[in-house]
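>>> just coords:
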């Protein structure tokens, strides 16, 4: 099978939030206001933010990595375990092929280019496909057309995208890694994250799809004088009972997941009765509450339509992860003492 030069280009700058989605906060379809690592406010292209080099790139799977991946997979229903193994198999095969190729002593530039492209591009390409799957759905929702989700295939695609957009981000990774008990386990998690995150995304997407008739799917129209912001962790649980200064895992019923589709439109999947199923018009108090929570759960980036708005919320950025790390540090110190 021949590959084009384009297919062999390495996709190393991996966005963990869809750049085209962030354009909804742009006045020129390119640049947005956002917070920097030092909590300054800047304006730049959506292509420059919410990304990390080689974030989704394959890393060699040792026995330790494989044990962790399979252990996590085994917590899932058998059907999902089969899917996990199906997606994992090509990477294990690649390892075998690369090992045999190295032992052969050959040096074929085309073969090496294919191997490197597979390592860098495979997971990134999967996320690109999920994004393409929901383009038409998101456009429909922006026209307040909820009937687009009457099609079961569309709902399946949207929930799959939803699950991955939760699990694929850097803040989600850092939160999961920080919650692990030892530095060694944290290290193995981080090295395996390129695949673990994709498993988590599959699991979450399937779960949201299966509970679609239990949950309330709500379209939230924002006609207030304040826009929704978004962040590097754009889908968060905003259930009112959750104590942000607590690392306890919420119960199954404490689940109101919010996603800002645009500055004037949000989507929620609720277990509570906070909003009715279908179209809702929301208050400015709700917008402010959501924006504060989005900033609180963000790692570095909050994105908005104006510099002025980000000045209000930037003081909350990164506080959740800082809180988790402080608790872990205190636990380690107590153990040493």
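Arrived safely, thanks for sending. Small disclaimer: the values here were computed from a predicted structure and weren't measured.
>>> make it CA atoms for all contacts and neighbour counts henceforth
Fine.
>>> Packing partners of the helix or strand containing residue 132?
Following DSSP states H and E, the helix or strand that holds residue 132 is helix 109-142. Using 3 or more Cα pairs under 8 Å, 6 or more residues apart in numbering; DSSP states H and E, the elements in contact with helix 109-142 are helix 152-167, helix 183-210.
>>> for these, which one ends up most surrounded?
Stretch with highest mean neighbour count among the helices and strands packed on helix 109-142: helix 152-167 (a mean of 21; mean count of other Cα atoms under 10 Å).
>>> May I see the buried residues of the helix holding residue 132?
Within helix 109-142, the residues that count as buried by 16 or more other Cα atoms under 10 Å are 113-124, 127, 130-131, 133-134, 137-138, 141-142.
>>> ok, second structure coming up, stack it against the first:
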């Protein structure tokens, strides 16, 4: 068996490192903010990454109950898909328990279990990235026609759904919204934290399906930036920029999903009428507003193509987490 099969991929990027390279002049290093509000030029490999972020944990009966409780809010076909993925992980968990109960020590099995705990969810995200890679490459070159090809739009919306839900920032925001004022709520939140590696994937599935099935109700625009101000991105690169989100603290009812693809191109899926659809050239005022929202919604990291693009927006980092 290939030795790579036994390598536990513990460095889990919740923002795709290859995506961040589009802001790099040399294909490796980018200008970015630090948690202490400094600006550095550094490799993308250490950015938006946490050790064991998607590592599979043991799911107790209560954890499964909480997952299915969240799943029950989705459409029936999605619930079926959720259970299918969940059952795959539960079969792996059961097989690991059987092996552990045997009290045998078989090196190849020990290594396999260790690697799979680190790699199973990471591999799922990597598969979505591979599906989206040629699409993003075309969009970064201004070729909107790539989304007219069969199967492309569902691959793209699925990728966007997961990129929205898989970040550490989204995880922290979700948990921060929960009140721990009863024993039940404390237990419920503890369970969510334990199974977040699966819940976040499930939430990403839900959003990706919504964007695909109801795509005719949204305006899709590839934003072309020919101004002197580049698009920036962050540790939460897919964000809701609908005006309602920034005017009220209540749960938003509408979605304008914005995703910068490169310093010159971005994609937005709108319920509002802020863009007309198709390839749309943006003004410098629009670029600045989108960059402001990107920085405000970030946790601690914004990424740009030059020092000045970070310096202009670094004071806004994390203001609207």
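Yes, it's here. Because the structure is predicted, anything quoted here is derived from the model rather than measured.
>>> on that earlier part again, compared with the second structure, how much does the helix holding residue 132 of the first structure deviate?
Superposing on the second structure and averaging over aligned pairs (mean Cα distance after the TM-score superposition for the first structure), helix 109-142 of the first structure comes out at 0.9 Å.
>>> In the second structure, which residues correspond to that helix?
The aligned range for helix 109-142 of the first structure in the second structure is 107-140, by TM-score structural alignment.
>>> again with stretch 26-46 of the first structure
On the basis of TM-score structural alignment, stretch 26-46 of the first structure is assigned to residues 24-44 in the second structure.
>>> Let me see the ranges of the helices in the second structure.
For the second structure, applying DSSP state H gives helices covering 17-20, 61-71, 76-102, 107-140, 152-165, 168-176, 183-194, 196-213, 243-247, 284-297, 307-311.
>>> Show me the one of those helices that comes nearest residue 221 of the second structure.
helix 107-140 (10.8 Å; Cα to Cα).
>>> so that closest one versus helix 196-213, what angle?
Relative orientation of helix 107-140 of the second structure versus helix 196-213 (axes from the mean of the first three to the mean of the last three Cα atoms, to 10 degrees): 30 degrees.
>>> and helix 107-140 of the second structure, how far from the chain's centre?
Computed by Cα atoms, centre = their mean, to the nearest Å, the chain-centroid distance of helix 107-140 of the second structure equals 14 Å.
>>> Aligned to residue 13 of the first structure, what sits in the second structure?
For residue 13 of the first structure, the aligned residue in the second structure is residue 11 (criterion: TM-score structural alignment).
>>> gap between that match and residue 112 of the second structure?
18 Å (Cα to Cα, to the nearest Å).
>>> Kindly report the same for residue 278 of the second structure.
To residue 112 of the second structure, residue 278 of the second structure is 47 Å away according to Cα to Cα.
>>> Aligned against the first structure, show me the partner of residue 94 of the second structure.
Checking TM-score structural alignment: residue 94 of the second structure goes with residue 96.
>>> and its match, how many neighbours does it have?
When neighbours are defined as other Cα atoms under 10 Å, residue 96 of the first structure has 11 of them.
>>> quick one: contacts for it?
Remark: with contacts taken as Cα atoms under 8 Å, 6 or more residues apart in numbering, residue 96 of the first structure is in contact with nothing.
>>> Of the helices and strands packed on helix 109-142 of the first structure, which is nearest residue 314 of the first structure?
Among these, the nearest to residue 314 of the first structure by Cα to Cα is helix 152-167 (21.3 Å).
>>> And for the closest one, what's in contact with it?
With Cα under 8 Å, 6+ apart as the test, helix 152-167 of the first structure has contacts from 16-17, 127, 130-131, 133-134, 137, 148-149, 172-173, 197-198, 200-206, 208-209, 233-236.
>>> give me that answer again for 6 Å
With Cα atoms under 6 Å, 6 or more residues apart in numbering as the test, helix 152-167 of the first structure has contacts from 130, 134, 149, 197, 200-201, 204-205, 208-209, 235.
>>> How far off centre is it?
That offset, for helix 152-167 of the first structure, works out to 12 Å (Cα atoms, centre = their mean).
>>> start and end residues in the second structure for it, please.
Using TM-score structural alignment, helix 152-167 of the first structure lines up with residues 150-165 of the second structure.
>>> ditto for stretch 212-225 of the first structure
Taking TM-score structural alignment, stretch 212-225 of the first structure hits residues 215-228 over in the second structure.
>>> Ends of that stretch, what's the gap?
In terms of Cα to Cα, the two terminal residues of stretch 215-228 of the second structure are separated by 32 Å.
>>> quick revisit: closest one to residue 272 of the second structure among the helices of the second structure?
Between those, helix 243-247 lies closest to residue 272 of the second structure; by Cα to Cα that is 8.6 Å.
>>> which other residues reach the closest one?
Here helix 243-247 of the second structure has contacts from residue 252, using Cα under 6 Å, 6+ apart.
>>> Could you pull out the buried residues of it?
Within helix 243-247 of the second structure, the residues scored as buried using 16+ other Cα under 10 Å are 244-245.
>>> any idea how far residue 135 of the second structure is from residue 150 of the second structure?
To residue 135 of the second structure, residue 150 of the second structure is 12 Å away according to Cα to Cα.
>>> hmm, back to that, Throw the helices of the second structure into CSV and include distance to residue 28 of the second structure, thanks.
Output for the helices of the second structure, formatted as CSV (distance: least, Cα to Cα, whole Å):
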stretch, distance to residue 28 of the second structure
helix 17-20, 9
helix 61-71, 38
helix 76-102, 34
helix 107-140, 17
helix 152-165, 21
helix 168-176, 22
helix 183-194, 33
helix 196-213, 28
helix 243-247, 34
helix 284-297, 22
helix 307-311, 16
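>>> who wins for proximity to residue 3 of the second structure among the ones you listed?
helix 107-140 (10.3 Å).
>>> relative to helix 152-167, how tilted is the helix holding residue 132 of the first structure?
Angle, helix 109-142 of the first structure to helix 152-167, by the same axes, to 10 degrees: 110 degrees.
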